[in-house]
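# The following block contains a protein sequence and its predicted model.
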Amino acid sequence: MLNKLDALKYFCTAAETLNFRAAAEQLAVTPPVISRTVAELEDELGEQLFRRSTRTIKLTSFGEQFYLHAKQLLADSERLFQLGKKQTDDMAGMVRITLPELPNQTAILRDLLTILRPYPELTIDWRVDVSKLNAVEHRIDMGIRIGREPDPNFIIKPITTSGSLLVASPDYLAEFGTPKDLTDLAKNFPVSGLFNPHTGRIWDLQADGQSYTPLKINLITDDHAAELASALAGRTVSQISDLLCAPYLASGELVELFPELPQECWQIYLYRPYLANTPKRVLKVFGILEGILRAKLS
């Protein structure tokens, strides 16, 4: 027998025409194919679908009930396949985006949603998620990251670079003093530690082309915004993106340590997973977001 959906289609066409030859013409097959498919369906169901005479065929009572269910199933299956087509072609469906705290974040999202106003069936799932949700497990379509090196497992669009500054609050410096140099900072001063999920360890402090392993870690986090909060609270020296620090340096809430030393440069990039078939809505939003990020952050 044909696959069951095709068999139901043949049966429903025969039930509507009550003529196997006419049904065959509609379906571009021969009348024996219709007869054989109906007979195999009857064997599968253990019930007769049609009453046949030399001149006419009619549905049996069971055939009438079966036709109603078969017709509904075919309609539902057609809607199911059209749903996937609509989501791809008509910009309908969900696009999931994850990102860390960013400067101009509200303006970035506002511009994105403004550009997407012609697509009312498109839903944006915008997660400011410091844990950088797993793209596969959490079905993330794209994201923004700040890191030393982009993850090679993703399609990457570099946006800009950001200097990594060592900062502390005036209250912190009043309580603990000012470190003489980077070695003094690493050995004797409370700092925040940014967790590296790939190694299971804290990143070393980086400055002047060298690494310094901190000994007094008062905050461990995988969130740059949390490190900023710790520095503002006077708890730690933190190494943070200059984009995040800029307004607090300008207001005097934070002070840069060792401004004369070259600091490490971090990368801000947009990414999406490698997929065999990426929906058009995802590609569209990815391109729009890339342009907005370059305008707001570069």
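Perfect, I can see it now.
# rest of the way, CA atoms for contacts and neighbours
Noted.
# Give the next helix or strand downstream of the helix of greatest length in the chain.
Taking DSSP state H as the assignment, the helix of the chain that covers the most residues is helix 61-89. Downstream of helix 61-89, the next assigned helix or strand under DSSP states H and E is strand 93-99.
# Check which helices and strands that following strand sits against.
strand 122-128, strand 142-147, helix 280-297 (3 or more Cα pairs under 8 Å, 6 or more residues apart in numbering; DSSP states H and E).
# go again using 6 Å as the cut-off
Counting contacts by 3 or more Cα pairs under 6 Å, 6 or more residues apart in numbering; DSSP states H and E, the secondary-structure elements packed against strand 93-99 are strand 122-128, strand 142-147.
# Now do the longest helix of the chain against strand 122-128, angle only.
60 degrees (axes from the mean of the first three to the mean of the last three Cα atoms, to 10 degrees).
# ok, and Gln26, which helix or strand is that part of?
Taking DSSP H and E as the definition, one finds Gln26 inside helix 20-27.
# Can you mark which positions in the very next helix or strand once past that helix are buried?
Using DSSP H and E, the next helix or strand after helix 20-27 towards the C-terminus is helix 31-45. Within helix 31-45, the residues scored as buried using 16 or more other Cα atoms under 10 Å are Pro31, Val33, Ile34, Ser35, Thr37, Val38, Ala39, Leu41.
# Quick check: nearest residue in space to the second one, chain neighbours excluded?
The one in question is Val33. Counting by Cα to Cα, 6 or more residues apart in numbering, Ala24 is the residue found nearest to Val33 once chain neighbours are left out, at 7.7 Å.
# Below is an additional structure, to be compared with the one above:
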Amino acid sequence: MNLQALRYFLMVSTTGSFLATARHFDVPASSVSRFVASLEKELGQQLFYRSTRAVRLTEQGQRYYSQVREAIDLLDGAAEQLAHRDATIRGLVRINAPEALGRLHIAQLINQLQARYPELSIDLTLTDELIDPVQEGADITIRVGPLVDSGLIGKVLSVQRYRLVASPEYLAIHGAPQTPDDLRKHSCLLYKGHQGAQRWYFRPSSKENFESVDVSGPLRSNNAEVLVAAAIAGRGLVLLPSWMFNPESFRECKLSNVLTDWDKSASPDDRQIQILSPENRLRSQKVREVSAFLSDGIGSPPYWDRCDESGTLESDGVDI
């Protein structure tokens, strides 16, 4: 069985494109198609459904993908350990992260990572869907959510913290709420995801349970950056993860923190920021190195939570 055909098969499975695979390996698309067709003939199974719009795995192809992915990872890991003679890491690492967190923070860390390791290739997938890293072939998954027994190995960086903010202009006109119940009288800008409109939760300390407060306002959106822009424009208050806010917005007095003495959340339970990998991926030194780089780059607590109320970075973590 041709090893290159298997690599083409895996890349087509990941990208859904023969052309993208050809570009990745710098070969003609006809070569990729020919190798994959030869693999299907050898197996006696159709691995892909092909159309003018997309290429997707058949049921047989999905089962074969999971098995081949692990086998190729083991081969690559063995070759990597044999060839590793210096401090340079090289090859491909596949990373999955939430969309906004990945765009605002993970992408810039990857730029720093590749500046340090020029021979390292990164396949970064941003999605808010909860994926199966084994099925999707992700080496490193960055998750924000409750701790679950997923069989993945990694570490918790921090509890996700939230900021409740509004523009100084809005607060000058409407006044700053003094308690969560005061929010019922205010214009609240709400994130609306797959599970409906966001709910807001508050507690006076971490020793107590979160209690929800019914809020409403003039704008809902499935895009958090739209809500931040609306808050800056004076349309109301917004509650979002602290990593959504640019410190410049506070230094330039575009936004002000509200109800700073209260814990805030969009969930009745604490949610953690985690860096996780399937156990077999951690056999690879490059995956361990990249995971450590991202973990150190984000920090614990994360660097975006090491700011005072004006948005100025502090040397030690603070409870926002």
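All right, it came through fine. Remember, it's a predicted structure, so these values are computed and weren't measured experimentally.
# Overlay the chains and give the TM-score.
TM-score for the superposed pair, counting by TM-score structural alignment, normalised by the length of structure 1: 0.55. Supporting figures: 213 aligned residues with a Cα RMSD of 4.0 Å.
# hmm, back to that, point out the most buried one among the helices and strands packed on strand 93-99 of structure 1.
strand 142-147 (a mean of 22; mean count of other Cα atoms under 10 Å).
# Run through who's touching that strand.
Applying Cα atoms under 6 Å, 6 or more residues apart in numbering, the set of residues contacting strand 142-147 of structure 1 from outside is Ile97, Thr98, Leu99, Trp266, Gln267, Ile268, Tyr269, Leu270, Tyr271, Arg272.
# For those residues, work out which two are farthest apart.
Every pair in the contacts of strand 142-147 of structure 1 was compared (Cα to Cα); the two farthest apart turn out to be Ile97 and Trp266, at 20.8 Å.
# Neighbour count for those two, which is higher?
Between Ile97 of structure 1 and Trp266, Ile97 has the larger neighbour count (other Cα atoms under 10 Å), namely 24 against 20.
# Is the alignment partner in structure 2 of Leu166 of structure 1 part of a helix or strand, or is it coil?
Taking TM-score structural alignment for the superposition, Leu166 of structure 1 sits opposite Leu164 in structure 2. When states are read from DSSP: H, G, I helix; E, B strand; the rest coil, the local structure at Leu164 of structure 2 comes out as strand.
# Spatially nearest residue to Leu164 of structure 2 (excluding sequence neighbours)?
Taking Cα to Cα, 6+ apart, and ignoring the residues beside it in sequence, Leu164 of structure 2 has Leu239 as its nearest neighbour in space, at 4.5 Å.
# That neighbour: how many residues sit nearby?
By the measure other Cα under 10 Å, the count of residues near Leu239 of structure 2 is 27.
# same question, the one 10 residues further on
Residues contacting Ser249 of structure 2 under the criterion other Cα under 10 Å number 16.
# and if you look at the one 5 residues further on?
Neighbour count of Lys254 of structure 2, defined by other Cα under 10 Å: 18.
# about what we covered before: name all residues that make contact with the match of Leu166 of structure 1.
Val238, Leu239, Asn257, Val258.
# Out of these, which is nearest to Asn111 of structure 2?
Asn111 of structure 2 has its nearest neighbour among the contacts of Leu164 of structure 2 in Leu239, at 29.1 Å by Cα to Cα.
# Would you mind listing the buried residues in the helix or strand hosting that closest one?
Applying DSSP H and E as the criterion places Leu239 of structure 2 in strand 237-241. By neighbour count, and taking 16+ other Cα under 10 Å as the criterion, the buried residues in strand 237-241 of structure 2 are Leu237, Val238, Leu239, Leu240, Pro241.
# do the same with stretch 146-162 of structure 2
Using 16+ other Cα under 10 Å as the test for burial, stretch 146-162 of structure 2 gives Leu152, Ile153, Gly154, Val156, Leu157, Ser158, Val159, Gln160, Arg161, Tyr162.
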